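Visitor: Sharing a model that was predicted from the sequence below.
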Amino acid sequence: MTHSQKHIIGLVFYPGMTSLDIVGPQQVFSALPGVQIHRIWKTLDPIKTDDGMIVLPDTTFENCPSLDVVCIGGGLKQQAIVDDPEVLEFFQKQGKTAKFITSVCGGSEFLAKAGLLEGYRAATHWAMRQQLMSHLGVEVGTERVVVDRNRITGGGVTAGIDFGLTIASILYGEDTAKIIQLLLEYNPAPPFDAGSPEKAGSELVNKAMLFIQEMSDLELASSVA
């Protein structure tokens, strides 16, 4: 699985993000030959994700090189970050030169607010589709991964692995992506057929939306306390 071409990949981490959004793709990217991965945030201080994982960034916005691939995920606390001028400025700057501008889950909202999804289709978490369409004017696809020219976006959380393999295929070819899929033994066989709103049905979707609202209210209450 050797390859002479090198690629610089930047993964943006932030407090309150969903770890699997980025950890899934990172696992795929780390198996690619010759890639350089940057884990990026404003500072090098430890970051706590929404599931309690602690991540240590190794690159700041200020010292980040020009990236071939820039990616950000979503998270329960993304609303505290998504309008941050420093974050949006970073994406606008990288968006001018990056070969691929990408996101997983609710990370598409960052791209949209940075003006990087205008005229593009995108995937996002199912609970954010209406937000992306109605408030940010993005044409939303329901696929696990949407590829629209050099914008590559994944759906919710676990779609990040599909997303990572899609990028691996684009950068290094299908055979390499298939080898990585096999090495990861990525052979999904979920115990329930309820992984999308279309499959889950309205009753379960409503319960899930209520759960999301309760979690958001708890996060808001804890931030005010």
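Guide: Everything's here; your move. Keep in mind the model is a prediction, meaning the values are calculated, not measured. Numbering: from 1, shown residues only.
Visitor: drop to CA atoms for contacts and neighbour counts, all remaining ones
Guide: Noted.
Visitor: What are the contacting residues of stretch 118-135?
Guide: Stretch 118-135 has contacts (C-alpha atoms under 8 Å, 6 or more residues apart in numbering) with 104-109, 112, 137-148, 151-157, 196-197, 209.
Visitor: Comparison target, given below:
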Amino acid sequence: MSAELRIVALVFPNVTQLDLTGPVQFLSRVPGAAVDLVWHSTDPVPTDSGFSIVPTASFAEAPQADVLMVPGGQGAFDILDDQVAIDFVKHQAAGARYVTSVCTGAFVLGAAGLLSGRRATTHWASHSMLSLMGADPEEARVVRDGNLITGGGVTSGIDFALTLAAELAGADIARKIQLSMEYDPQPPFDAGSPTRPEADQELVASLKANYRAIREGLVQAAAESR
């Protein structure tokens, strides 16, 4: 690992902030890590949680990433036709050691042509649409295919970050980060994915249908324009 590990994360309007801030909190603890949050400008960017995040660099100012990370949220679909953002991702990916996403950030990678023929995951409610981007969808919290590492929905980003931390700095460092952050999930309910016994299957079906109606056209258009 180099003396400085450049982690470049995309930030965009209506990003699911935990997709971004969860992994960044963990990855910032990797020795030598320097994190940049990047968008068109350094003006505050509104998240889906009612507050804004201030980018540290514009596309023009961003350093070359060692690790490129794209978070998700509805905003990820809204930028599928933002050619400047997609070109930035494509250009950064060409020089990055690792190309990564959390949740529906995978679709931004797909729009940049980075998922074709590769295994990937995303949030369960949009998982089936990955195939429209030429990916081989795999249901898992974290999926690695060569230098491509994708995390599932939202909180999966923390598992993703620890997986990547171990890859970057070794398992011992990753364990220390996990311990220091007291990442010891013990949820009060067993309803965290469609396969869990307390998951509401009517809600699962409804969310899949709703997201497909909202997002599939955007994904299809981005896939056709790659």
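Guide: Cool, got the structure. Just so it is clear, the structure is predicted and the values come from calculations on it, not from any experiment.
Visitor: re earlier: the contacts of stretch 118-135 of structure 1 in helices, which ones?
Guide: S108, E109, A112, P197, M209 (DSSP state H).
Visitor: Show me what the first one lines up with in structure 2.
Guide: Matched by TM-score structural alignment, S108 of structure 1 corresponds to A106 in structure 2.
Visitor: doesn't M69 make contact with that match?
Guide: No: applying C-alpha atoms under 8 Å as the test, A106 of structure 2 and M69 come out as separate, 9.6 Å apart.
Visitor: what is in contact with those two at once?
Guide: Common contacts of A106 of structure 2 and M69 (C-alpha under 8 Å, 6+ apart): T100.
Visitor: Between those two, which is the more surrounded one?
Guide: More crowded of A106 of structure 2 and M69, by other C-alpha atoms under 10 Å: A106, with 31 against 28.
Visitor: Count the residues that sit near the aligned residue in structure 1 for A76 of structure 2.
Guide: Under the alignment by TM-score structural alignment, A76 of structure 2 pairs with Q78 in structure 1. Neighbour count for Q78 of structure 1, taken as other C-alpha under 10 Å: 20.
Visitor: Does the equivalent of G10 of structure 1 over in structure 2 belong to a helix, a strand or coil?
Guide: For G10 of structure 1, the aligned residue in structure 2 is V8 (criterion: TM-score structural alignment). V8 of structure 2 carries the three-state label strand when classified by DSSP: H, G, I helix; E, B strand; the rest coil.
Visitor: Excluding chain neighbours, what is closest to D193 of structure 1?
Guide: The shortest distance from D193 of structure 1 to any non-neighbouring residue, by C-alpha to C-alpha, 6 or more residues apart in numbering, is to K199 (6.5 Å).
Visitor: now Q201 of structure 2
Guide: Here the residue nearest Q201 of structure 2, using C-alpha to C-alpha, 6+ apart, is P194, at 6.9 Å.
Visitor: who's in contact with T104 of structure 2?
Guide: For T104 of structure 2, the contacting residues are P71, G72, G73, Q74, A76, T122, H123, S126, G152, G153, by C-alpha under 8 Å, 6+ apart.
Visitor: how about the residue nearest to Q201 of structure 2, what's its match in structure 1?
Guide: For P194 of structure 2, the aligned residue in structure 1 is P197 (criterion: TM-score structural alignment).
Visitor: Repeat that for I177 of structure 2.
Guide: Checking TM-score structural alignment: I177 of structure 2 goes with I180.
Visitor: Can you give the distance of the host helix or strand of its match from its chain's centre?
Guide: Assigned by DSSP states H and E, I180 of structure 1 falls within helix 174-183. Taking C-alpha atoms, centre = their mean, to the nearest Å, one finds helix 174-183 of structure 1 lying 21 Å from the centre of the chain it belongs to.
Visitor: Which residues are in contact with the aligned residue in structure 1 for A135 of structure 2?
Guide: Under the alignment (TM-score structural alignment), A135 of structure 2 pairs with V138 of structure 1. Applying C-alpha under 8 Å, 6+ apart to V138 of structure 1 gives the contacts A112, L117, E118, G119, Y120, R121, A122, L132.
Visitor: go again using 6 Å as the cut-off
Guide: In this structure, V138 of structure 1 makes contact with L132, judged by C-alpha atoms under 6 Å, 6 or more residues apart in numbering.
Visitor: do you know how far the residue nearest in space to the middle of structure 1 is from E62 of structure 1?
Guide: Centroid-nearest residue in structure 1: V104, 2.3 Å away (criterion: C-alpha atoms, centre = their mean). According to C-alpha to C-alpha, to the nearest Å, V104 of structure 1 stands 23 Å off from E62 of structure 1.
Visitor: got it, and D148 of structure 1?
Guide: Plainly put, D148 of structure 1 is 29 Å away from E62 of structure 1 if you go by C-alpha to C-alpha.
Visitor: so what's the equivalent of G95 of structure 1 over in structure 2 up against?
Guide: Under the alignment (TM-score structural alignment), G95 of structure 1 maps onto A93 of structure 2. Residues in contact with A93 of structure 2 (C-alpha under 6 Å, 6+ apart) are V99.
Visitor: rerun at 7 Å
Guide: Contacts for A93 of structure 2 were tallied using C-alpha atoms under 7 Å, 6 or more residues apart in numbering; they are L68, V99.
Visitor: That one sits in which helix or strand?
Guide: Using DSSP H and E, A93 of structure 2 maps to helix 83-95.
Visitor: re earlier: for the match of G10 of structure 1, give its distance to S28 of structure 2.
Guide: Here V8 of structure 2 is placed at a distance of 11 Å from S28 of structure 2 (C-alpha to C-alpha).
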